[in-house]
Structure formats: C-alpha cells, structure tokens
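Undergrad: compute the structure for the input listed below.
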Amino acid sequence: MSRQPLQLAVLIGSVREGRFGPTVGNWFVRLARERTDLIVDVVDLAESALPMVLPAFGAEAAPEAVRALQDLSPRLSAADAFVVVTPEYNHSFPASLKNAIDWHHRQWHAKPVAFVSYGGVSGGLRAVEALRPVFAELHAVTIRDTVSFQNAWQQFDADGTPRQPDECGAAAKTLLDQLTWWGHALREAKATTPYVA
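TA: Okay, the predicted model is just below:
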C-alpha cells in the first residue's frame, strides 16, 4: 500500500548567539531529506520572534505575537511529526523551546516527537528527559530512541560533518524509522477517529 509522505517539522531549539544548533540540525536534515517517506520543514526558532510574555487566558495576543504565530503555527499544524534539536542548558532545555511549545497546544496533539540533542558530557540527554513530560502533557507521543552528541563541538568537522558518520547515521536511521512508524500510525488513526484531548 502506497502512503503519502509524512510532513516532518525539525525544530532548531537554541536561539543564543554562537549557537551550535544549526550545525547539528543541518546534518540531521540532510539525512532526513534523503528519505522518500518524509517532507522536511526546518523551523528555526531564532527566526520566529515569539514574545516571552504570553497573554492572559482568554486575552488576545499582542500584534507582534500574532505576526510570529501566523508564520509558525500553520507550519506546526501541518506537521505529522516533529524532531526537536535541543542543547542542554543547566540540566534542561532552552527557554526559547519551552516558549514555542507553550504558545501552541493542539498543534502537538496525537503526533510523535523525536529528539536530537547535544551538549557536554551528557550529550543533552537531560534536556530530552525534561522535555518528555512536557510533550506528554500536550498529548504527544515521544520516541524512545534519540540521537545525542556528547561534547558536540568536537564531534563535527569545520564543514559540519560528523567525525563518526556511520555511528550517528545509524542512530538517526533508527530514530527516523521509529518516528515514521508512529507518524503513519497516528495519522491513520486520526483519519478514522478524531483525537479528543
């Protein structure tokens, strides 16, 4: 049975100056775009300009937030699945990522979320573990297997190519295989029975 490709949104979670996220994210996106079962959209949060102050419940968002959401929200809504590329800041994930998550709700419902992390000795895995309950609260399904880069700045050459491409490429394939399985399963389930949160 032929299936339509999944729409995959890859979120680059760091917005700090001198960030390493695009190096990791671009490598992953290159691999994902080699697959015929995925259509990849790169969502760089450094370009979204979402305000850090959310409106009160029931209140309208400020005009600058509305403009940012008009760009970001439809892209998240269109996605069948997500990959979050995150660093680890102080044993957790960056505020920019939590802010983007909190500005949205239904966009995450009944969709799979996978993680590519990077950092120092932990490889960003503490950020991933902190993100799992956040996405569970938003009715998303997180993928068990991750791709992580310990001491990430030493793991890539000047061209943004991993120094051990076979090892991390195999991990990325496992992640994407699991993500696409869940993406198709959840998309087909929602087509039969709309998800109720």
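
Undergrad: every contact and neighbour count from this point should use C-alpha atoms.
TA: Noted.

Undergrad: pull out the buried residues from the top helix by length along the chain.
TA: Counting by DSSP state H, the longest helix found in the chain is helix 165-192. By 16 or more other C-alpha atoms under 10 Å, the buried positions in helix 165-192 come out as 168-169, 171-173, 175-176, 178-180, 182-184, 186-187.

Undergrad: and for stretch 51-71?
TA: Buried, per 16+ other C-alpha under 10 Å, within stretch 51-71: P51, A61, A65, L69.

Undergrad: the structure of the following sequence is requested for comparison with the preceding one:
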Amino acid sequence: MALTLNVIIGSTRPGRHGPSIAKWFEGYAREHGAFEPKLVDLADFNLPVYDEPKHPRLQHYEHAHTKAWSASVASADAYAFVTPEYNYFAPPALVNALDFVYSEWGRKPAGLVSYGGVSAGLRAAQSLKMVLTTLNMMPVPQGVAIPMFASLIDAEKVFQPNELILTSAKSMLDELAVWATALKPTRG
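TA: As a prediction, this is how the structure comes out:
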C-alpha cells in the first residue's frame, strides 16, 4: 500500500499562484510512485484564527472546521507544503493551520516547495522548519525552491518546471519516502 502524501497549498490569498505549483507537484509525486498524493487546499477549510477553547494537544475539538482539518492532517504519512514567502516569513494562514492541531502531525516527514522572486521563498521555508520540528515532524533537508516562479506559469495557469526544479522534486520525494517508511511504524 502506497504512503499518503498531503500536498498542502499554504496560501489562501485571492489571486494566489500556489494552486498551479501544487497541482504540478501532486502530479509529479503521483508519477514518482512512492506516494498516493492528495491535494489539500487550506482555503477549503476556512480556518479562522485559532478558536478552539482547549489546547490542541488534547484533541478535544469543538468546531466542525477543526475536526475536518484534524482528519485531513491525520490521514497523511507525509506532507509537502507549497508555500510562498510573505515578508520574509511563511503565510499566516499556513502557520495558523499548523497550530490548529498537534498530535496529528507527529512522527511524519515534511518537505517544502517554496516559491517567490529571487529568494525562491527560501526564508519562508526556513521559518517553517522551526514550527515543523516543534510539532514533532521531520523536515527533510531536500526541498524544491522556485525562483521567479511567475515566469514558469503559462497563460492557462499551468506551472512548467525546469530541469533543476524536477531534479529537486525527485530528490525531495525520494527522501520523504525513506522517512515516511521509517517513521510509520513508530506511530500508535
């Protein structure tokens, strides 16, 4: 049985480009073969700023949006976060979504597909690594950094990766598969 990889679109901003990149990555991950990828759009969950009365560690959720998000996060063996960079940091919607649940993330690997201008979203990716490790995830060192991403999206909003991006994606998926396979038996 293939491992499940949630490809999470980390921006909810109107006019965002994350869906184009995430759709490409989900298809590439499917072709890779180690995972059964699932495209997860944070915008579909409409998470408010954290509103649960109890700490997420307890998993005593009261709101339907939290229960739905919890089920989505728990269903995965690994994650690929597709993230832009906002003011040298990860998007607030993504940070909020990470904070919404706790135990569901644990002992699973995560890869980062970052995009931006010249910096390729690398500052956002680096800022996320601290949060991911605090949530007991293993962020793999391999990542996909996409500089000047707008030049790689065509008129139909289809992302067209170059050879360097494809090589990076394969490397990250290979490593995610190793970690996902190793960590799966450690989860109760």
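
Undergrad: what's the neighbour count on D41 of structure 2?
TA: A count of nearby residues for D41 of structure 2, using other C-alpha atoms under 10 Å, gives 19.

Undergrad: counterpart of it over in structure 1?
TA: Applying TM-score structural alignment, one finds that D41 of structure 2 aligns to D44 in structure 1.

Undergrad: for its match, which non-adjacent residue is spatially closest?
TA: Closest residue in space to D44 of structure 1, ignoring its immediate chain neighbours: I12 at 4.8 Å, by C-alpha to C-alpha, 6 or more residues apart in numbering.

Undergrad: from V42 of structure 1, how far off is the one you found?
TA: For I12 of structure 1, the distance to V42 of structure 1 equals 8 Å [C-alpha to C-alpha, to the nearest Å].

Undergrad: for R132 of structure 1, same thing?
TA: Taking C-alpha to C-alpha as the measure, R132 of structure 1 and V42 of structure 1 are separated by 21 Å.

Undergrad: counting neighbours, go ahead and name the busier of those two.
TA: The residue with more neighbours, out of R132 of structure 1 and V42, is R132; 18 against 15, by other C-alpha under 10 Å.

Undergrad: what residue is smack in the middle of structure 1?
TA: By C-alpha atoms, centre = their mean, the mean C-alpha position of structure 1 lies nearest to V84, the distance being 2.1 Å.

Undergrad: so what's that residue up against?
TA: V84 of structure 1 sits next to V10, L11, I12, G13, V113, A114, F115, V116, S117 when contact means C-alpha atoms under 8 Å, 6 or more residues apart in numbering.

Undergrad: let's have those in JSON lines, adding distance to A32 of structure 1, secondary structure and neighbour count.
TA: As requested, the contacts of V84 of structure 1 are exported to JSON lines (distance: C-alpha to C-alpha, whole Å; DSSP: H, G, I helix; E, B strand; the rest coil; neighbours: other C-alpha atoms under 10 Å):
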{"residue": "V10", "distance to A32 of structure 1": "10", "secondary structure": "strand", "neighbour count": "27"}
{"residue": "L11", "distance to A32 of structure 1": "13", "secondary structure": "strand", "neighbour count": "23"}
{"residue": "I12", "distance to A32 of structure 1": "14", "secondary structure": "strand", "neighbour count": "27"}
{"residue": "G13", "distance to A32 of structure 1": "18", "secondary structure": "coil", "neighbour count": "26"}
{"residue": "V113", "distance to A32 of structure 1": "14", "secondary structure": "strand", "neighbour count": "25"}
{"residue": "A114", "distance to A32 of structure 1": "13", "secondary structure": "strand", "neighbour count": "24"}
{"residue": "F115", "distance to A32 of structure 1": "13", "secondary structure": "strand", "neighbour count": "28"}
{"residue": "V116", "distance to A32 of structure 1": "12", "secondary structure": "strand", "neighbour count": "28"}
{"residue": "S117", "distance to A32 of structure 1": "16", "secondary structure": "strand", "neighbour count": "28"}
